[in-house]
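K.L.:
my questions are about this predicted structure, shown below with the sequence.
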Amino acid sequence: MTTAEFAVLNVLSCVERLSTTEIQRAASLTGWSARNALAQLAARGLVVPSVSHGRWQISARGRSAVAVKRKQFG
């Protein structure tokens, strides 16, 4: 897991749903980094698009992953 992917998961673990732009700002990422991280995380089932178009939420699997990775990334 990259630092950007962890930052996205960490942000989403604290908030129910966010847009890509909101995630980008909260995680202090560039637009490209945020979109790339979301795509990679979605491919692994760690985040899912919410019913509200353009918003993302963390999956149960993503919550487990962020709990483990917090020890590694601090």
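P.N.:
Structure's in. What do you need? Note that the coordinates shown come from a computational prediction; the quantities given were computed from them, not determined experimentally.

K.L.:
can we go C-alpha only for contacts and neighbour counts from here?
P.N.:
Fine.

K.L.:
quick one: the strands in this protein?
P.N.:
18-19, 47-49, 55-58 (DSSP state E).

K.L.:
please compare the first structure with the one that follows:
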Amino acid sequence: MTSSAQLRKEALRNGLLATVDMLKRRRAAEVPEGYLDDYVALNWLEWHGGGLRLTVVGENTYKQLTARLG
């Protein structure tokens, strides 16, 4: 049985590539509500100099996702 926390983490994982793209284009307002806070809580993103950037964990997750796409 899948818990709601597991489902949320999977949704966040599925949205990470798009979120990183939006952040690079300075379109953070287009990231679904709550996602940025959850990425920070998961230690996938961190605040740095007034902006968000991938952490080591986030970078590894991002690389795994891009590898799956080929």
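P.N.:
The structure has been received and is ready for your questions. Because the structure is predicted, anything quoted here is derived from the model rather than measured.

K.L.:
picking up where we left off before, turn the strands of the first structure into CSV, including distance to residue 35 of the first structure and mean neighbour count.
P.N.:
What follows is the strands of the first structure, written out as CSV (distance: least, Cα to Cα, whole Å; neighbours: other Cα atoms under 10 Å):
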stretch, distance to residue 35 of the first structure, mean neighbour count
strand 18-19, 11, 18
strand 47-49, 12, 20
strand 55-58, 11, 22
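
K.L.:
distance to residue 9 of the first structure added to these, as TSV?
P.N.:
As requested, the strands of the first structure are arranged in TSV below (distance: least, Cα to Cα, whole Å):
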stretch	distance to residue 9 of the first structure
strand 18-19	11
strand 47-49	8
strand 55-58	7
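
K.L.:
so which of those comes closest to residue 34 of the first structure?
P.N.:
strand 18-19 (10.5 Å; Cα to Cα).

K.L.:
pull up the aligned stretch in the second structure for the closest one.
P.N.:
Aligned by TM-score structural alignment, strand 18-19 of the first structure falls on no residue of the second structure.

K.L.:
run through who's touching that strand.
P.N.:
12, 54, 55, 56, 57 (Cα atoms under 8 Å, 6 or more residues apart in numbering).
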